[in-house]
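# Provided below for reference: sequence and predicted model.
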Amino acid sequence: MPASVAYLFDRITVNPRQCGDRPCIRGMRIRVIDILELLAAGEQIFDFLEEFPDLELEDLKAALLYAVCKLDHPVLAT
C-alpha cells in the first residue's frame, strides 16, 4: 500500500463497546459497512457527505481502503 494513503487507516476505529466491535469512522457511530452498503446501493459521494455533515471525503476513502485491505489476502490451496 502506498504511504500516500496509509494515513487513512487512522480514521478507522474499533471499540468493543461501540457498534458491536465493528470498524467505525473516527469514533463516531458510523460503521464502515454502512458507508460501503450505501455506496454500493448507488448513493452519490457528495450527496452522502451532504446527508452526513460529520463525515469528510477522506472518511469515505478510508472506508473503501479498509474494505480493499480486508479482501486482498492470499488464499492457500491445499
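Happy to help now that I have it. Residues are numbered from 1 along each chain as shown.

# all contacts plus neighbour counts: C-alpha atoms, from now on.
Fine.

# endpoints of stretch 27-43, how far apart?
23 Å (C-alpha to C-alpha, to the nearest Å).

# and here is the other one:
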Amino acid sequence: MNYRNHITIEANKRGGKPCVRGLRITVYEVLEYLASEMTEAEILDDFPDLTREDLKACIAYAADRERRYAVLYRNCGIIIS
C-alpha cells in the first residue's frame, strides 16, 4: 500500500506528527486504538472522517518507519535486541 496518499506531516499541525490526510488524528493515535483492541469498525464509528484505507495506511507507515530504522541501525553498527 502507498501510505503517502493518506499520511501527511505539517509543521503547524499536531507538532509535526504524522497525521491522517491532514486531519488532526495522528498515526500514533490510530495505532494505539488498534493496539488497545478496538476493532476497525469501532474506530471508524468513533471517527467518521477515517476510512478503512486510512487505517491500513497507518499500519503501512509504521511498518515502513520500522524498516527504515532497522536499516539505519544496521548501517551504524547498532545492535538492538
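Thanks, I have it. In this text, all values refer to a predicted model and were calculated from it rather than measured experimentally.

# pull the longest helix from the second structure.
helix 52-76 (DSSP state H).

# what lies in contact with that helix?
With C-alpha atoms under 8 Å, 6 or more residues apart in numbering as the contact definition, helix 52-76 of the second structure has outside contacts at 1-4, 6-7, 20, 27, 30-31, 40, 44, 79-80.

# now stretch 37-50 of the second structure
20, 33-34, 51-52, 55.

# so what corresponds to residue 13 of the second structure in the first structure?
Here residue 13 of the second structure is matched to residue 18 in the first structure, going by TM-score structural alignment.

# which residue, other than its chain neighbours, is closest to that match?
For residue 18 of the first structure, ignoring the flanking residues on the chain, the nearest one in space by C-alpha to C-alpha, 6 or more residues apart in numbering is residue 29 at 7.2 Å.

# neighbours of residue 25 of the second structure, how many?
Using other C-alpha atoms under 10 Å, residue 25 of the second structure has 18 other residues around it.

# show me what it aligns to in the first structure.
Checking TM-score structural alignment: residue 25 of the second structure goes with residue 30.

# now do the contacts for that match.
Counted by C-alpha under 8 Å, 6+ apart, residue 30 of the first structure has contacts residue 24.

# now do 10 Å
19, 22-24, 52, 54-55 (C-alpha atoms under 10 Å, 6 or more residues apart in numbering).

# for stretch 53-65 of the second structure, grab the matching residue range in the first structure.
Under TM-score structural alignment, the match for stretch 53-65 of the second structure is residues 58-70.

# comparing the matching stretch with the second structure, how large is the average distance?
Taken over the aligned residues, the distance from stretch 58-70 of the first structure to the second structure averages 0.3 Å (mean C-alpha distance after the TM-score superposition for the first structure).

# no further questions, thank you.
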